[in-house]
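# Need coordinates for the following:
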Amino acid sequence: MKILVITGSAHKKGTSSYLADSFIRGAEEAGHEVFRFDAAFKNVHPCVGCDSCQKGSRACVFKDDMQELNPELLKADAVVFVSPIYYYDINAQIKAVIDRFYANNSALKGADKKAVLMITYGDETEESAEGAAASYKGMVKYLEWKDAGIVSAKACYVLDDILDSEYPKQAYELGKNL
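The predicted structure is shown next:
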């Protein structure tokens, strides 16, 4: 299986990055091919809704790192979104990437793909994650992809918080059993 992991954190040794690493380790041990796209370290221009991608050449007007991501997105059997929650939803880096899915909408909608959401946040209640989960579930439903699972790591503000939690094992197992 080809798996695309899209991360959003600018913290290379942060909580969501650690979850991504755990997931990838499990997936690779199971024999899956993984491509990781760290959106916070890429040049991804936000979609401006100009509709150029839907007309004529059907190409996006922005020539940025989405050109690296798009082929991986189209051939992936599973797409994994890994984001910290800073303020009640996935972070802006992931959202910019998702908005740019629009250029490939006709190829993505109804494609036989699985999706996973992994989120980390400092709050001790799941209320802070409800926006991210709702956005993810709505997108998966619209795209007609199969929801393969959510790892919602609450009370994980800094790396030490997640190291001894059950969340890395959940991510690892999800990657191994996808």
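# rest of the way, CA atoms for contacts and neighbours
Fine.
# how much space between Ser106 and Asp51?
13 Å (Cα to Cα, to the nearest Å).
# would you list every one of the strands in this structure?
Assigned by DSSP state E, the chain shows strands spanning 2-7, 33-38, 78-84, 114-120, 146-153.
# In JSON lines: the ones you listed, plus mean neighbour count and distance to Lys95.
Rendered in JSON lines, the data for those read as follows (neighbours: other Cα atoms under 10 Å; distance: least, Cα to Cα, whole Å):
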{"stretch": "strand 2-7", "mean neighbour count": "24", "distance to Lys95": "11"}
{"stretch": "strand 33-38", "mean neighbour count": "18", "distance to Lys95": "13"}
{"stretch": "strand 78-84", "mean neighbour count": "26", "distance to Lys95": "10"}
{"stretch": "strand 114-120", "mean neighbour count": "24", "distance to Lys95": "13"}
{"stretch": "strand 146-153", "mean neighbour count": "19", "distance to Lys95": "17"}
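# With distance to Lys176 added, can I get those in a markdown table?
Shown next, in a markdown table, are those (distance: least, Cα to Cα, whole Å):
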| stretch | distance to Lys176 |
| --- | --- |
| strand 2-7 | 12 |
| strand 33-38 | 12 |
| strand 78-84 | 13 |
| strand 114-120 | 13 |
| strand 146-153 | 12 |
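# To check against the first, give me the structure of this:
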Amino acid sequence: MSKNILVLSGSPRKGGNSDLLCDEFARGAAEAGNTVEKVFFREKKIGYCTACYYCRDHAGVCAIKDDMSKILEQMHGADCIVLASPVYFYSIDAQMKTVIDRTLAQWTKLKDKEFYYIMTCADEDKAAMDVTLECFRGFAVCLGGSREKGVVYGTGTYEAGSVKTKKAMQEAYEMGKGV
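Here you go, the predicted structure:
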């Protein structure tokens, strides 16, 4: 059965390591017959949540008029959501955090999603990604019926493109193919 997959790339670098892993995941998923959309946050205008709670009083419509409303639509339409971020100071990057925070407008309506997580870091030790993974999991657990389906650890990746020589490239492709 074909699924709608939304890949959310938090990489601040076009062609950065986590972004390249997103592309491999998407390639595998598309080859398996799924519909895949990728959102590269750097190309979008996404403001910070101001906790004004306009959304609470306006049926989930955010007071901030930017690209986040389209991203929320895409999230609603997705069966699977891929969250990808480089590790910044043992956590997710600002771009990913901003998007997660902006789901406040409709988080109670984002239900029954399968989640895949992609992370990259310069450190060779997967433990350096523990907090980043918990950030992803913390978000997903807030969404009713969410299910974690897989994690890609792109360790030992610092320079843009260095992930190309790592086993994480094949893992991302295979994970996408197995959706």
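# Superposed, what's their TM-score?
Scored against TM-score structural alignment, normalised by the length of the first structure, the superposed chains reach a TM-score of 0.94; 176 aligned residues with a Cα RMSD of 1.3 Å.
# which helix of the second structure spans the most residues?
For the second structure, the longest helix by residue count, based on DSSP state H, is helix 17-31.
# That one packs against which elements?
strand 4-9, strand 35-40, strand 80-86, strand 114-120, helix 167-177 (3 or more Cα pairs under 8 Å, 6 or more residues apart in numbering; DSSP states H and E).
# one more time with 7 Å, if that's ok
strand 4-9, strand 80-86, strand 114-120, helix 167-177 (3 or more Cα pairs under 7 Å, 6 or more residues apart in numbering; DSSP states H and E).
# In it, which residues are buried?
For helix 17-31 of the second structure, the neighbour count (16 or more other Cα atoms under 10 Å) marks 17-30 as buried.
# center of the second structure - which residue?
Residue closest to the average C-alpha location in the second structure (Cα atoms, centre = their mean): Leu83, at 1.6 Å.
# Would you mind finding the match for that residue in the first structure?
In the first structure, Leu83 of the second structure lines up with Phe81, judged by TM-score structural alignment.
# Hmm, its match is touching Ile119, no?
No - Phe81 of the first structure lies out of contact with Ile119 (Cα atoms under 7 Å); the separation is 8.2 Å.
# from the chain's centre, how far out does the longest helix of the second structure sit?
In this view, helix 17-31 of the second structure has its centroid 12 Å away from the chain centroid, taken as Cα atoms, centre = their mean, to the nearest Å.
# Can you state the residues of the first structure onto which that helix aligns?
Taking TM-score structural alignment, helix 17-31 of the second structure hits residues 15-29 over in the first structure.
# and the nearest residue to Glu33 of the first structure once chain neighbours are set aside, what does it touch?
Sequence neighbours aside, Lys2 is the residue nearest to Glu33 of the first structure in space, at 4.9 Å (criterion: Cα to Cα, 6 or more residues apart in numbering). For Lys2 of the first structure, the contact set (Cα atoms under 7 Å, 6 or more residues apart in numbering) comprises His32, Glu33, Val34, Ala76, Asp77, Ala78.
# any idea how far Gln170 of the first structure lies from Tyr121 of the first structure?
16 Å.
# Show me which of those two is the more surrounded one.
Tyr121 (25 against 20; other Cα atoms under 10 Å).
# quick one: contacts for the residue lying closest to Lys166 of the second structure once chain neighbours are set aside?
In space, and not counting its chain neighbours, Lys166 of the second structure is closest to Gly154: 7.4 Å by Cα to Cα, 6+ apart. Applying Cα under 7 Å, 6+ apart to Gly154 of the second structure gives the contacts Met119, Thr120, Cys121, Val163, Ala168.
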